[in-house]
Every structure is written in C-alpha cells, then in structure tokens.
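# how would this look folded up:
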Amino acid sequence: MDTDSVPLIAANANNNNAKFIGPPACITRLLELEINPDRLIVIKRGESITIGNIEIKAVYAEHTDDSVGYLLSFSTLKIYITGDTEYSDQLIDIAREKPEFMMCCINGRLGCMNIADAVRLTSHIQPKVAIPMHVNMFIENTASADEYVRQVELHSGITKGFVMEHGAWYSYSRTEGFRKR
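Sure thing, here's the model as predicted:
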C-alpha cells in the first residue's frame, strides 16, 4: 500500500465513490490516513467478496502476517495479482484457479520477488499473459520489466509478457490483445 498515493486517490473528485479493499493491517493504516471508514472494506486471506460483477478473493502472499494477493473474477476472465510477496510454494496453489492474466511483482526489494523468483512462479501458474509490477516507479526499483518478459516467454512456453506504460489506459480483447486508449 502506497501511503503517499492512496490519500491523493481518495481525495480526487473523480474517485468519490471509490472503495478501498485490503487486509486488516492496511485498513488500520488507511484509517490513520483519515480515509472515510465508509469507503473501507476488510478482506482476509481466503475470503471473497463481490462488488458489481467482480468477485474478489484474497489469496496468500508471503510479505507480512496478513498480506494478500488478489484473484479477480469477471464472468469468464480471471486475473491474479500477486501483491507484495516473496516466493513461496504456497503461491503455486493459485494455478488451480487458472488465471488468464497474472500481474507479478518483480522488483526484488522490500519483501517482493526478484525476477528469477517471479519467472519461476509465473511458470508454475501458466497464465496467458504476465504483466510485471513494481518497476520504473521508484529510482531504487531497478528490475527490468523487459527482462522479466523475456524470461517468462522463454521458460513458460504459453505465457506472453506485456509491459504497461505508467499512467496509460488499456483495453483488452482476447482477439486483439491489449490496446492503448
């Protein structure tokens, strides 16, 4: 959770109805940042909630005592977001869910996987598309998104990597892939 960004997101007039979902430690921190409690939803590992047509399941992450990753299910599409996590064999369990997309931390700092561990996990999960996270945002995060994509495509056999541009909006279709909007 980026404690610098969340208050700005919450204060933006375009986000008046935005909810913030997270494990207890994150919700406690959001309350300390004076985010309105009506906008906060607690979710613990193993729990699921549905908002609109999206099922959100909190899954295991190896970071802090209550850290979570997320499995987002939209009718026929599943997206796995690792969140902040180090590699653990427990993370492989998400493969049973057969996510089509995987957004994976790769920065190798502050309790997050490095590229080698992220590639290993991605190879176990076997999503159709892998998107590296936690890159090019902070000067000290020097992991190469392109190197992650190269290794994932080399080792996985079926996974294609995709590097998103910060601040850009994308649409996706199974026939056309990602398109920058």
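
# use CA for all of it now, contacts and neighbours both
Fine.

# which ones are touching Tyr87?
Counting by Cα atoms under 8 Å, 6 or more residues apart in numbering, Tyr87 touches Glu62, Cys112, Met113, Asp117, Ala118, Leu121.

# what about the first one, neighbour count?
Under the neighbour criterion other Cα atoms under 10 Å, Glu62 is assigned a count of 22.

# Nearest residue to it in space, please, no chain neighbours.
Take Glu62 and drop its neighbours on the chain: the residue closest to it by Cα to Cα, 6 or more residues apart in numbering is Thr85, 4.7 Å away.

# To check against the first, give me the structure of this:
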Amino acid sequence: MKITWLGHAAFLLEGSRRVLIDPFLSGNPASPVKPQEVDVDVIAVTHGHGDHLGDAIEISKRCNAPVVCIHELSRYIAMNGGNAVGMNIGGTAEVKDVRFTMVPALHSADVEENGRLISTGCPAGFVVELDGVKVYHAGDTDVFIDMQLIGELHSPDVMLVPIGDWYTMGIRGAVKALELVKPKVAVPMHYGTFPVINQDPEEFRKLAEDKTGVKVVVLRPGEGFEYP
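All right, here's what the predicted structure looks like:
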C-alpha cells in the first residue's frame, strides 16, 4: 500500500483501490492538490467539520465514490447530492472491497451551512483494511484509554495520529496513544496547517521512537511511503 499525506488530516491510500480520507483540499494552504485532480474509489470522513468533510461531496459526485461516515453525516451528504454510506461506532462496513471499522474519537462534530450549525452525529476514527494492511486514522481526538482496545481488537499496522494540540491532542498525548495502540508505523498529522497548530514533527518522532519503539514516518504534504 502507498500512503500519501495531502496535508492536515487528508490521506490517500493506494492499493487495489484508492481510498481518500478527510479530503480538506480546497482552502487548505498545505494541500498539494486540488479536488479535481484526485480520482478515487471510496472516501471516508471522520466528522463534519469543514477541515475534514472538506471536498468530499464534490469528489463523490465527480468520481461516483461512496462516502463512508457516521450515519447522521451520511444523511447530510445524501441531501446535498453525494453518495453516502452511513454507519456507526463499532461497526464494520465493506465498501468496494475495502473494510472500514468505525472506532471512537474524543472531539466535537457539526456542519456549518449558511451561517447555521447542523448536528451531524459524533466524531469517529477509522481502521481501514485494504489488501491485508490495516491503517488506523484516529481522526480529531485526544488520547483515551480505550485506544488500547482498538490496538488489541484491530492490530493496525499504521496509525495516522494528530499532534497539533489546541484542537486535538499534542505531542505528549500522541506518544501515549502509540503506547496504547502499538502500531508498527506512525505518521503525524493535523499540524502545521495554521499557526495555532504548529508543532515540530521531529520532536514527536524522537519522543515516540525513544519511548515506544514505533517507527515514525514524517511526511511533507504530497509525500508518500510504501507499507510494508
């Protein structure tokens, strides 16, 4: 599998299918691509905030790609013309030969539309299984003790972990999250997009590798790596 960071919390997973997660591309100063440049089979969205839902509906329409997300957000996407697959925490859905298991996240969730806030269910993370590789996208979250269960139940190979602080856990929390989940590889995300979430990924790498032994891959937006 090739895993490419598109800035903020957006990732492209490429194997026998192309999976796009949290496609905040337009309006994202860190994104190396525009929505119309991305061709995908399926999209996953962790929650309805604009920096995660992003361009999902537009890309869904153009690519005829299902958007996998929490049930309430799926209704919003469908009402706006997107192809939505709603599910809920703890469930596993197989969509286009990709397995999506929805797991908890500690955050908030809504969509802003014409100056109104619309409730779109709770935030989530995903364990995505494609071609035998399991990638845990933690979504926007603080560290929480039940991450240990996610590790025990799903044994993710790669964890995509926020380190930006302010809106999510910071570096110390992210290191603890790796201790609980025990992935083989971790990739920091949700940092550096805006000044308020500026963090040093090399500091995270050093602390994480020294304390947990988990290999940390630091990417620049547009960069990817192959796993295994």
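
# re earlier: turn the contacts of Tyr87 of the first structure into JSON lines, including secondary structure.
Output for the contacts of Tyr87 of the first structure, formatted as JSON lines (DSSP: H, G, I helix; E, B strand; the rest coil):
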{"residue": "Glu62", "secondary structure": "strand"}
{"residue": "Cys112", "secondary structure": "coil"}
{"residue": "Met113", "secondary structure": "coil"}
{"residue": "Asp117", "secondary structure": "helix"}
{"residue": "Ala118", "secondary structure": "helix"}
{"residue": "Leu121", "secondary structure": "helix"}
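
# which secondary structure element contains the closest residue to Glu112 of the second structure other than its chain neighbours?
The shortest distance from Glu112 of the second structure to any residue other than its chain neighbours is 6.2 Å, reached at Ile118 (Cα to Cα, 6+ apart). Here Ile118 of the second structure sits within strand 116-119, counting by DSSP states H and E.

# what's the offset of that strand from the middle of its chain?
Relative to its chain's centre, strand 116-119 of the second structure lies at 22 Å (Cα atoms, centre = their mean, to the nearest Å).

# ranges for the strands of the first structure?
Assigned by DSSP state E, the strands in the first structure fall at 20-22, 40-42, 48-51, 54-60, 68-74, 77-81, 101-105, 129-133, 160-161, 170-173, 177-180.

# Make a markdown table from those strands and add mean neighbour count to it.
A markdown table is the format used below for the strands of the first structure (neighbours: other Cα atoms under 10 Å):
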| stretch | mean neighbour count |
| --- | --- |
| strand 20-22 | 19 |
| strand 40-42 | 16 |
| strand 48-51 | 12 |
| strand 54-60 | 20 |
| strand 68-74 | 21 |
| strand 77-81 | 20 |
| strand 101-105 | 24 |
| strand 129-133 | 23 |
| strand 160-161 | 21 |
| strand 170-173 | 10 |
| strand 177-180 | 11 |
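
# The residue nearest to Glu112 of the second structure and Val85 of the second structure, how far apart?
Using Cα to Cα, to the nearest Å, Ile118 of the second structure is found at 19 Å from Val85 of the second structure.

# Leu117 of the second structure touches Asp110, doesn't it?
Yes - contact status for Leu117 of the second structure versus Asp110: in contact at 6.3 Å, counting by Cα atoms under 8 Å.

# So which of those two has more stuff around it?
It is Asp110, of Leu117 of the second structure and Asp110, that has more neighbours when counted by other Cα under 10 Å, with 19 against 11.

# Okay, Ser5 of the first structure and Pro99 of the first structure: tell me how far apart.
Counting by Cα to Cα - Ser5 of the first structure and Pro99 of the first structure are separated by 28 Å.

# Compare the two (neighbour count), which wins?
More crowded of Ser5 of the first structure and Pro99, by other Cα under 10 Å: Pro99, with 22 against 9.

# What lines up with the more buried one in the second structure?
If you follow Pro99 of the first structure across to the second structure using TM-score structural alignment, you land on Pro156.

# Not counting its neighbours along the chain, what's nearest its match?
Distances taken as Cα to Cα, 6+ apart place Lys134 nearest to Pro156 of the second structure, at 4.8 Å, with adjacent residues excluded.

# Now do the contacts for whatever residue of the first structure lines up with the one you found.
Matched to the first structure by TM-score structural alignment, Lys134 of the second structure sits across from Lys78. Residues in contact with Lys78 of the first structure (Cα under 8 Å, 6+ apart) are Leu71, Leu72, Glu97, Lys98, Pro99, Glu100, Phe101.
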